[in-house]
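Student: My questions are about this predicted structure, shown below with the sequence.
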Amino acid sequence: MLNRVVEPGDEAGGRWVHRTGAVAAVRRLGEHGPPPPGLTARRWAGYRARAERADPARDLTAAHEAGVRFVRPGTAEWPAQLDDLGDGRPIGLWVRGRPGLRTWALRSVAVVGARACTGYGAHMATALAAGLAERGWVVVSGGAYGIDGAAHRGALAAGGATIAVLACGVDRPYPRGHTQLINRIAEQGLVIAELGPGEHPTPSRFLVRNRVIAALTRGTVVVEAAHRSGSLVTARAAQRLGRFTMGVPGPATSPLSAGVHELLRAEAELVTDAAEVVELVGAIGELAPERHGPVVPRDLLDPDTLRVLDALPARTALPADAVARAAGTTQDDAVARLYELRSLGHVERLGDGWQLTRQATTSGQERRNRP
């Protein structure tokens, strides 16, 4: 009943229900008299009008026929992290799918972003979600076109777990073009929503839905987002709730990455793959591998030998005494190191002089080109 009466995100209604209790709140809706403390007459009249039209028995029958269950706060399947939303906590959730919501939510990450994403964004979302799924993390998103759909597909392709949080009834897949995808998620994972069976989405419902995605997960990754993207609402909600907030950088000239870049400037964490995400949201010791460029033969030389090698010009030969002066060492030391370098293929002897081999010239150019 209350799920039909109190709109998602209605903190005034949530505060009243939490303080009064569900049974007492339903009983109060059927009584005459002034509105309860904290509720205006207009809001109270709206609640009572909705209560008159509500039919909980019909909702439960429709849910049962669609393989849907209703999960409420205080039960074993309720994810306790949703309580962080305070008075904005959902009255309950309609859940479609066999796995336990509470267990899956404990190890989950949200991957969200633009609907009209680029090929780069879709690729990154798919790769991130697949990598997270392979590491045993549940990927949560909103089931929409673009980044959301790519994230769900990436997790499913990796044989992993994914949850779609809808802004409509779980028995009414939206967008319709994702009906097959959402049905597949329900078969392999979970589809959840605050709204009852048959409810349709509205722009405001998409925005308040995002707070559930943020609260349900350990962290939120934004792949692509313009300045006014709804996915930034999810990221900001995650920040307010103390969750990890991450962004995937894109081209500086891309409007679809402008919102992400602004998010990164506001203390979000920059991530480029699943390993970096897990390093933030995972347990102690789940570290991403160190990043470094390719190792070239010159990198294996000790500093004194490298100084002798660097003393040789690119295209001419030098006698050993000239090499010693340029390297700042003795002639005997320079000669010993030149023979060592010759055995390694870096230099060759030409009469009384020494010169670089082609291998050393190429390696030196690569080394100088590196920042």
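Tutor: Yep, it's here.
Student: Could you use CA atoms for every contact and neighbour count after this?
Tutor: OK.
Student: Which strand or helix spans the closest residue to Thr126 other than its chain neighbours?
Tutor: Leaving aside its sequence neighbours, Thr126 sits nearest to Gly154 (CA to CA, 6 or more residues apart in numbering; 4.3 Å). Element membership for Gly154, per DSSP states H and E: helix 147-157.
Student: Identify all contacting residues around that helix.
Tutor: Applying CA atoms under 8 Å, 6 or more residues apart in numbering, the external contacts of helix 147-157 come out as 111-115, 117, 121-123, 125-133, 139-143, 161-164, 178, 181, 185, 188, 223-224.
Student: Second structure follows, compare the two:
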Amino acid sequence: MTPFRLEPARLREAVVPTLPPGAAEPDDAAVAARFAAGAWTVLPEPGDGAAGIVRERLGAVRALQLLVEGASAADWGRELDDAEDRRAVADALGRWQPRLAAERILAAFSQGAAFGQRLVTRDDAHWPAGLDDLGPHAPAAVWVRGDPAALSACARSAALVGSRASSGYGELVTAQLASGLVARGFAVVSGGAYGIDGAGHRAALAAGGTTVAVLAGGLDRFYPAGHDELLRRVASSGCVIAEAPSGVPPTRWRFLARNRLIAALASATVVVEAGQRSGSINTAGHAAALGRPLGAVPGPVTSGSSTGCHRLLREYGAAVVERAEHVVELLDGPGEEQHALGGLTSDELRVLDALSARAPRGVDELAVRTGMARGDVVASLALLELGARALERASGWVRAAPQGSG
């Protein structure tokens, strides 16, 4: 049977130009799988749980083939075991079928290739595993402009989000957080919008770090238009991604759906400045639902631009964030220096601050992070080890657990 009623050569012609860099030449089965993943970015709206269910239960290829064959609700029902799943899919068929046209799906690939986009699926090396935490609401694939390898940096990242109508205070704090996070090896994730998002991206770029922008519409036209140059810079050093294919405009509900991707991609989410009804509160809600660490930057109690942050602190249990170290603590817990700083020299404090509680770091890496000479780092590590504040592992040094912590 011809896959999806299209000749294999035509499928291959569509798929191959959007392969991630370095990907092996796919066989026919892999081409069909990639085509189906791309099709499932076209047929449903972002976050469609019924689409996620059929992909999980049947696989993207089989689910697409059923649609192409015009399977009835009863046919789908025979393929699905759960009665609730059957009802969800029966309701969803009316949403998907109007978009089921081979030319529409082929156009997503051709336009993607024309704008240098790559389709990244779960089978690719740089697929960000955090998206899988969205369950059936996870995207089938994401379209990427830039280097897909930048998505791997999201494993250690922070989302900096907030109001489009940001104040000087909000932009200053965002820049300080972004640059401090980059210095500590974090990537910065945001939504590419005016205000806090843009400030986070710019500061990360200025600090030489990796930043990822998640957009609500197709990547053939960057939105907002005023950030076209900024988003091109993001794509040149990191990447810009979307689950919507080329030609899909950003809309209010797509912005809200986009927010769940920001929360899932990042290791932690920080709302820097937000009014009571800011869309970043929606992002924070997704982060909380996913169990991601959540922080908020307090502002003046007289400022309407910070009422959303104060609400997160009161009602969502968000942690107070004043500087980059506080974001690190959301993931790693308080550093040893929070428990006992007495008796340490300034060099020891610098080395201790550069150590991770989990990831071993070598002397050369610590010298880069601290700006100290290698010999001074070695001497400080020896003193920290004597004080039970640092431990040497086979692959480097780690910060020791605080005494009495376990």
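Tutor: Everything's here; your move. All of these numbers come straight from a predicted model, not from anything done at the bench.
Student: Restricted to strands, list the contacts of helix 147-157 of structure 1.
Tutor: Val111, Val112, Val139, Val140, Ser141, Thr162, Ile163, Ala164 (DSSP state E).
Student: Please report the distance of the alignment partner in structure 2 of the third one from Ala51 of structure 2.
Tutor: Val139 of structure 1 maps onto Val188 in structure 2, with residues paired by TM-score structural alignment. The span separating Val188 of structure 2 from Ala51 of structure 2 equals 30 Å under the rule CA to CA, to the nearest Å.
Student: More neighbours: which of those two?
Tutor: Using other CA atoms under 10 Å as the criterion, Val188 of structure 2 and Ala51 rank with Val188 on top: 32 against 27.
Student: picking that back up, mean deviation, the helix holding Gly154 of structure 1 versus structure 2?
Tutor: By mean CA distance after the TM-score superposition for structure 1, the fitted helix 147-157 of structure 1 averages 0.6 Å away from its aligned residues in structure 2.
Student: Next, the buried residues of that helix.
Tutor: For helix 147-157 of structure 1, burial by neighbour count (16 or more other CA atoms under 10 Å) applies to Ile147, Asp148, Gly149, Ala150, Ala151, His152, Arg153, Gly154, Ala155, Leu156.
Student: that older thread, narrow the contacts of helix 147-157 of structure 1 to those that are buried.
Tutor: If you count burial by 16+ other CA under 10 Å, the buried members of those come out as 111-115, 117, 121-123, 125-133, 139-143, 161-164, 181, 185, 188, 223-224.
Student: Now do the same contact list for Arg98 of structure 1.
Tutor: Arg98 of structure 1 neighbours (CA under 8 Å, 6+ apart): Glu187, Gly189, Leu190.
Student: how close does the counterpart of it in structure 2 sit to Gln176 of structure 2?
Tutor: Superposed on structure 2 with TM-score structural alignment, Arg98 of structure 1 falls opposite Asp147. Distance of Asp147 of structure 2 to Gln176 of structure 2, computed by CA to CA: 25 Å.
Student: Can you give the contact residues for stretch 223-235 of structure 1?
Tutor: Identification of contacts with stretch 223-235 of structure 1 by CA under 8 Å, 6+ apart yields 111-114, 117, 121, 124-125, 147, 207, 210-211, 213-214, 220-222, 245-250, 255-260, 262-263.
Student: Same question for stretch 96-112 of structure 2.
Tutor: Residues from elsewhere that reach stretch 96-112 of structure 2 (CA under 8 Å, 6+ apart): 14-15, 18, 38-39, 42-44, 67-68, 118, 143, 219-220, 245-247.
Student: tell me how far the helix holding Gly154 of structure 1 is from the chain's mean position?
Tutor: Averaging C-alpha positions (CA atoms, centre = their mean, to the nearest Å) puts helix 147-157 of structure 1 12 Å from its chain's average.
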